[in-house]
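K.L.:
Make a model of this:
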Amino acid sequence: MQFLNGITLLLVYQLVGEITVRLLGLPIPGPVLGMVMLFITLLIRGRTPASVDQASSALLSHLSLLFVPAGVGMMAHFGRIADEWVPITLALLLSTVITMVATALIMQVTTRWFTKPLAERGQQDE
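P.N.:
Reported below is the predicted structural model:
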């Protein structure tokens, strides 16, 4: 019964996110907004309910099955992908490089941000 309660709660958050996006015309997917809402709720509560923990663990254990529709879609549209392989490859390469550069820059900034207070605390202790 806990699994059913957890799945219901996850789907309710997804539904609320979808409704919110459609009502407000937000440019993000509804399930993403629902996931953010769930995350904020869990942060406020400080713990994960057992039902959500059980449902999410069960879903994650079968995560590989969620890639089957994507693989079927690739095979169904293989001709189109073969015709447009150059722009697809460029988009994948550029997005990967941009993501890696952005991640490195963010890591450098946050590392400086967090090590600066530690250095200041070390000087104050002396």
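K.L.:
all contacts plus neighbour counts: C-alpha atoms, from now on.
P.N.:
OK.
K.L.:
Chain neighbours aside, what residue packs nearest to the most centrally placed residue in the chain?
P.N.:
Central residue of the chain (C-alpha atoms, centre = their mean): Val32, 7.3 Å from the mean position. Excluding its sequence neighbours, the residue lying closest to Val32 (C-alpha to C-alpha, 6 or more residues apart in numbering) is Gly17, at 7.2 Å.
K.L.:
I'd like the structure of this one too, to check against the first:
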Amino acid sequence: MRYLKQFGIILFFTFLGEVCKYFIHLPIPAGIYGLVLLLIALMTRVIELEQVKEASAFLIEIMPLMFIPASVGILNSWGILKNICIPVIIVTVLTTVIVMAVTGRVTQFVIRRDKRRKT
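P.N.:
This next block holds a predicted model:
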């Protein structure tokens, strides 16, 4: 029963994201709105981490399975994509490296800032 309640909370915020997407006409996916709303609720302690911890851990564990339909979709669209394959690969590799570098720098900054606060 605990897991159903946790999934219900996550689905509620997903629904709120869909509502935001309906009313806010920006090119932002509804899931992002839902994640931001859930983050705000967690930061303001409207929702405690323990209320969604196990269900969110489960969703993270099965995340690789969620990419299978997208991968199959890419395979089905190969006829269209083969003409732009090289530019897509280059952009994907470059953006991946940039995201990894920025993430590493931000993580280092946060760790150093936390160490300074503790001393």
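K.L.:
My guess is the residue nearest to the centre of the first structure contacts Val16. True?
P.N.:
No: using C-alpha atoms under 8 Å, Val32 of the first structure is not in contact with Val16; the gap is 10.7 Å.
K.L.:
Which secondary structure state is assigned to the residue nearest to the centre of the first structure?
P.N.:
Three-state call for Val32 of the first structure (DSSP: H, G, I helix; E, B strand; the rest coil): helix.
K.L.:
quick one: it and Ile19 of the first structure, what's the gap?
P.N.:
To Ile19 of the first structure, Val32 of the first structure is 12 Å away according to C-alpha to C-alpha, to the nearest Å.
K.L.:
And Val72 of the first structure, by the same measure?
P.N.:
Distance, Val72 of the first structure to Ile19 of the first structure, using C-alpha to C-alpha: 29 Å.
K.L.:
if you count what's nearby, which of those two comes out ahead?
P.N.:
Ile19 (16 against 11; other C-alpha atoms under 10 Å).
K.L.:
Following superposition onto the second structure, what is the mean distance for the helix or strand harbouring that one?
P.N.:
Ile19 of the first structure belongs to helix 2-24 when assigned by DSSP states H and E. If you overlay the two and look at helix 2-24 of the first structure, the average distance to its match in the second structure is 1.2 Å (mean C-alpha distance after the TM-score superposition for the first structure).
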